[in-house]
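A.B. asks: quick one, fold the following:
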Amino acid sequence: MTTELIDYIKQAVRYRLVEVSGSDEQIDFPTFDFANDDSEFSKFIIENDFQIFETLILLLSMLPYIAPGFLTNILSEYFPDGSDFPEFGGVKGTQYRGIIPTGETAIFIVVGNNYRARNFIISIFNEEHPFYKNSILSLGNVPVGEPKISGTLLLDIEYVELFVYGSVSKPKLSQGFPAELLETQMEWDDLVLNDKTLNEVNNVLVWMEHNETLLNDFNMKDKIKPGYKVMFFGAPGVGKTLTASLMGKHTGKDVYRIDLSLVISKYIGETEKNLSNLFNKAKNKDWILFFDEADAIFGKRTGVRDAHDKYANQEVSFLLQRIESHSGLVILASNYRSNIDKAFTRRFQSIIDFESPGIPERLRLWQKYIPEAFIADELNLQTISEDYEVTGANIVNIVQYACLQVLANGGTKLTDELLINAIQREFIKEGRMV
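C.D. replies: Okay, the predicted model is just below:
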């Protein structure tokens, strides 16, 4: 945010206060050449073709972040006796000691006492305006019986960061944002799946690459539901999470894994609230949402025996509704297909079974995960692949343990005996027969 932009909104506020305070000060309504300003804010205004009234509202919402004392000081300057000025709006925060602008403040700065223009400015805060549609700016909640327009101007924190600091930090896992960014050092070529599963995964990539063209260039927006919904089924360790991570990395999209333990609440209405916050945050973002262990909330619905069953079913219906209306890619993963209600699976465009790796896949996994320096000439990975049914996650654990043992013993090569001992140790850990 440049000094010139800050001066611009300050001058606009001064202009209105001079107009109503009876001051003899001569001041013109300011102008600004956004095309010749290289700030992220000015770029944003030009890209979205926002008009002067929209621009002023956005700048006004920024004042608490860039000039905390300005509104308090300027009101004292033009109304030194402390006279109440309800047309200006604004509220005091709990910890923030300055004035937080409200919708009323925005109306006053933009149109002053022009009451005929008031309704037009109010309409900027409805659901049809880009402010709401693109989750840019909204009005805070107000007590029952008070005008909605008296709510505080709430600029999404990502835009605050963009305008003030020039970049947006990625959201962190918290109670307010129950999702974590999935990242991997692996590449797409490292993904080992059978041909059937890989073909289905590639079909999702086709949607990611060509969907916008289909919707926009061929007038399909009214005929096709937004977004794409996929179910991943498969035992633990077969690559569901890795596939989701690599899909994001391969296409340049962030993948967020939703922590359902932070979403699901025993309190009525809280689960829906948490889910709503999550999807509102993800709205218009080019994210992939990954619900791991989705059967925790998408399990088979029960008969309504009590209030708990009723609200549990309502939570599921709400989640399904939000997923269906989400415009991006949503992946739900479960260990067992039988855990998911069939009524839900019919709502998804793709259902992908991640089978345990067969002999060819196990051989490729061994070859990819064992460092080349550790492979001895006599190491028979073909036989090991045929004799031991393991998943990719198992192989990672086995290779790590076996290689550490080699190093601890002062060696540099893996033998069949060392690798088989490590496999047997992994079986014992999982309670499997050796």
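A.B. asks: drop to CA atoms for contacts and neighbour counts, all remaining ones
C.D. replies: Will do.
A.B. asks: burial of M247, as a residue count?
C.D. replies: By the other CA atoms under 10 Å criterion, the neighbourhood of M247 contains 22 residues.
A.B. asks: which residues touch it?
C.D. replies: By CA atoms under 8 Å, 6 or more residues apart in numbering, the residues touching M247 are W188, L205, K253.
A.B. asks: show the subsequent helix or strand relative to the helix or strand containing it.
C.D. replies: Remark: M247 resides in helix 240-251, with elements defined by DSSP states H and E. Per DSSP H and E, helix 240-251 leads on to strand 254-258 as the next helix or strand towards the C-terminus.
A.B. asks: quick one: buried residues of that next one?
C.D. replies: Within strand 254-258, the residues that qualify as buried by neighbour count (16 or more other CA atoms under 10 Å) are D254, V255, Y256, R257, I258.
A.B. asks: mind listing what the residue lying closest to the last one once chain neighbours are set aside touches?
C.D. replies: In this structure, I258 finds its nearest non-sequential neighbour in A179, 4.2 Å apart by CA to CA, 6 or more residues apart in numbering. For A179, the residues meeting the contact criterion (CA under 8 Å, 6+ apart) are K172, L173, Y256, R257, I258, D259.
A.B. asks: rerun that using 6 Å as the cut-off
C.D. replies: For A179, the contacting residues are L173, Y256, R257, I258, D259, by CA atoms under 6 Å, 6 or more residues apart in numbering.
A.B. asks: and the third one, how far is that from V330?
C.D. replies: Put plainly, it is R257. R257 sits 10 Å away from V330, taking CA to CA, to the nearest Å as the criterion.
A.B. asks: what do you get for the first one?
C.D. replies: Distance from L173 to V330, counting by CA to CA: 18 Å.
A.B. asks: follow-up on the earlier one: report the angle between the helix holding M247 and strand 254-258.
C.D. replies: Angular relation of helix 240-251 and strand 254-258 on a 0 to 180 degree scale: 160 degrees, by axes from the mean of the first three to the mean of the last three CA atoms, to 10 degrees.
A.B. asks: one more, for comparison:
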Amino acid sequence: MTANPQQDIQIECTERLAQNASALQVEMNWFEKVLEARVLIYLENECAYRCIYDLPAPDLTETPSDYTDLVLEHKMMVEERLVLMLAIIPHLKPQLLNLFLCMDQSINKPFIEFGGWQGKRHHGFLPTGESAMFLLSGGDTHKRLQMLSLLERDHFFTRDGILDIQQANYNESYLTSPLVLTNEYFHRITTGQHLKPDYSMHFPASLISTNLHWDDLVLPAKVMADIEHIQTWLAHQKLIMKGMGLDRSIKPGYRALFYGPPGTGKTLTASLLGRSTNMDVYRIDLSAVVSKYIGETEKNLENIFKQAEKKQWILFFDEADALFGKRTSANSSNDRHANQEISYLLQRVESYPGVVILATNLKGNIDEAFSRRFQSVTYFPVPDKHLRLLLWEKALSSNNNNNCLHDDIDLMHIAGQYELAGGAIINVVRFSAINAIKMKRDKIQQDDLIQGITKELRKEGRML
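C.D. replies: I've put the predicted structure just below:
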């Protein structure tokens, strides 16, 4: 340890990178020999080994690293380590897979049994499920069937989000699915960073959080009682299910509907539930989930649900009526497709063993058949003048006790006169602070607030 904490962190990171590089190099050296042996044996060329299992896997207990921890955590078999390395190598040493690029001279084409898929920018070999099965089984059909379980959804590769093995489209061979190492685990085994999943077209969800506390949330007592009910479930689900012996009659999971005008605290409440229970909250971007391609919506959502189940996320569907709305009469193929998506979502949300929160501005837009399945339905109203005063006071309070308000401001009058939700009040405060600085003042004046309120009311189609 040094006297400089930042330097200590840098030294620790450097040592970790060296350990990870060493362990991965040892594993890649072994993989290279296994792959060469597999190809030579399959092509009936001279080989020093009778089968790939004559090449023992390295003893990783002698090589501490994040990769080692992952292997030991899941007690990986030899076959699982080979499949994992097959997905890792395109990122670290893609030339090791050049053997897969050799041509089948009998047809003057690449060997079909080697699998592989064409990347947009990567010019080397990218593995598929077929590549994995060839590596493990060669031409042995019985071994191939045994190894298929490694690519199934319930295997930890997929279940824990280590590999992204998407099902093949267009009724092609089952094993044409790309074998892709997820971004999360790429960083984990290389830099040691435990990243959270990023928003992408295949993962249309984003992590939401807050620096606020429950004391900052201003809601009517009845709403807070509903929220405390969800908190209690999050904290004591196991006790309720197992300790009280209710696991036979009560399903795991909790489904809540938050409804009410924009800016009334629905998203903040979801974020605070996550913060108070040390659970990640992921907001689902429903506009990105809906796809014009049949099956794509289900695939995108399944990717979120399977990770959420393992990592115990709270799922927050904002503007949920976009997908959980009332079903239409199936007069066209598009209507039938939309109804299929809704049915899938109803089933998937209902079977999710964690907490799902659906938020909407209008409760009436939610399908009635699904509304009955909520454990709680909570209305977030526009705050009355007493709650609005509290919101104004909290929004304008300072951490360093500096008073940023001019003496001419009458918050009680403003709270009573202008009906605004909490989100709109925050927007007004931001506008007022910017306006004050622009006018070279260090205090917010009444006129700043009135201008900000006017802008917010216009957004909602209202006049001052």
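A.B. asks: returning to that earlier point: are any of the contacts of M247 of the first structure buried, and which?
C.D. replies: Neighbour counting with 16+ other CA under 10 Å marks L205, K253 as buried within the contacts of M247 of the first structure.
A.B. asks: any idea which of the contacts of M247 of the first structure is closest to I45 of the first structure?
C.D. replies: Taking CA to CA as the measure, I45 of the first structure sits nearest to K253 out of the contacts of M247 of the first structure, at 24.7 Å.
A.B. asks: please name the nearest non-neighbouring residue to the equivalent of the closest one over in the second structure.
C.D. replies: Structural alignment places K253 of the first structure opposite M279 in the second structure (criterion: TM-score structural alignment). Excluding its sequence neighbours, the residue lying closest to M279 of the second structure (CA to CA, 6+ apart) is W313, at 6.0 Å.
A.B. asks: show me what the one you found lines up with in the first structure.
C.D. replies: So W313 of the second structure corresponds to W287, using TM-score structural alignment.
A.B. asks: tell me the centre residue of the first structure?
C.D. replies: For the first structure, the residue whose C-alpha lies nearest the mean C-alpha position (CA atoms, centre = their mean) is A282; its distance is 3.8 Å.
A.B. asks: what's the separation between that residue and S135 of the first structure?
C.D. replies: For A282 of the first structure, the distance to S135 of the first structure under the criterion CA to CA works out to 9 Å.
A.B. asks: kindly report the same for S76 of the first structure.
C.D. replies: According to CA to CA, S76 of the first structure stands 34 Å off from S135 of the first structure.
A.B. asks: more neighbours: which of these two?
C.D. replies: Per other CA under 10 Å, whichever of S76 of the first structure and S135 has more neighbours is S135, with 19 against 13.
A.B. asks: before we move on, the earlier item: was I right to think the match of W313 of the second structure contacts D254?
C.D. replies: Yes: taking contacts as CA atoms under 6 Å, W287 of the first structure lies within contact range of D254: 5.1 Å.
A.B. asks: now do the same contact list for I264 of the first structure.
C.D. replies: T271.
A.B. asks: which residue in the second structure lines up with it?
C.D. replies: Under the alignment defined by TM-score structural alignment, I264 of the first structure is paired with V290 of the second structure.
A.B. asks: give the contact list for G253 of the second structure.
C.D. replies: P353, G354, V355.
A.B. asks: surely the last one and Y254 touch.
C.D. replies: Yes: distance between V355 of the second structure and Y254: 4.7 Å, which falls inside the contact criterion (CA under 6 Å).
A.B. asks: okay, the angle between the top helix by length along the first structure and helix 240-251?
C.D. replies: As far as residue count goes, and with DSSP state H defining each element, the longest helix of the first structure is helix 195-217. Here helix 195-217 of the first structure runs at an angle of 40 degrees relative to helix 240-251 (the same axes, to 10 degrees).
A.B. asks: what's the average distance for helix 195-217 of the first structure when superposed on the second structure?
C.D. replies: Superposing on the second structure places helix 195-217 of the first structure at an average distance of 3.1 Å from its equivalents, by mean CA distance after the TM-score superposition for the first structure.
A.B. asks: and that helix, which residues are buried?
C.D. replies: When neighbours are counted by 16+ other CA under 10 Å, the buried residues of helix 195-217 of the first structure are found to be T197, L198, V201, V204, L205, M208, N211, L215.
A.B. asks: who touches E212 of the first structure in this structure?
C.D. replies: Contact criterion CA under 6 Å, 6+ apart gives no residues in contact with E212 of the first structure.
A.B. asks: roughly how far apart are it and K133 of the first structure?
C.D. replies: If you measure E212 of the first structure against K133 of the first structure using CA to CA, the figure is 18 Å.
A.B. asks: again with N313 of the first structure
C.D. replies: Relative to K133 of the first structure, N313 of the first structure is positioned 28 Å away (CA to CA).
A.B. asks: what about the two, which has more around it?
C.D. replies: Legend: neighbour count by other CA under 10 Å for N313 of the first structure and K133, higher for N313 (20 against 14).
A.B. asks: the helices in the stretch 201-350 of the first structure, which residues?
C.D. replies: Counting by DSSP state H, counting those that start in this stretch, the stretch 201-350 of the first structure has these helices, from start to end: 240-251, 260-263, 270-282, 295-298, 307-325, 342-345.
A.B. asks: superposed on the second structure, what's the mean shift for the fourth one?
C.D. replies: When you say that, I think you mean helix 295-298 of the first structure. Helix 295-298 of the first structure: mean distance to aligned residues in the second structure after superposition is 2.0 Å, counting by mean CA distance after the TM-score superposition for the first structure.
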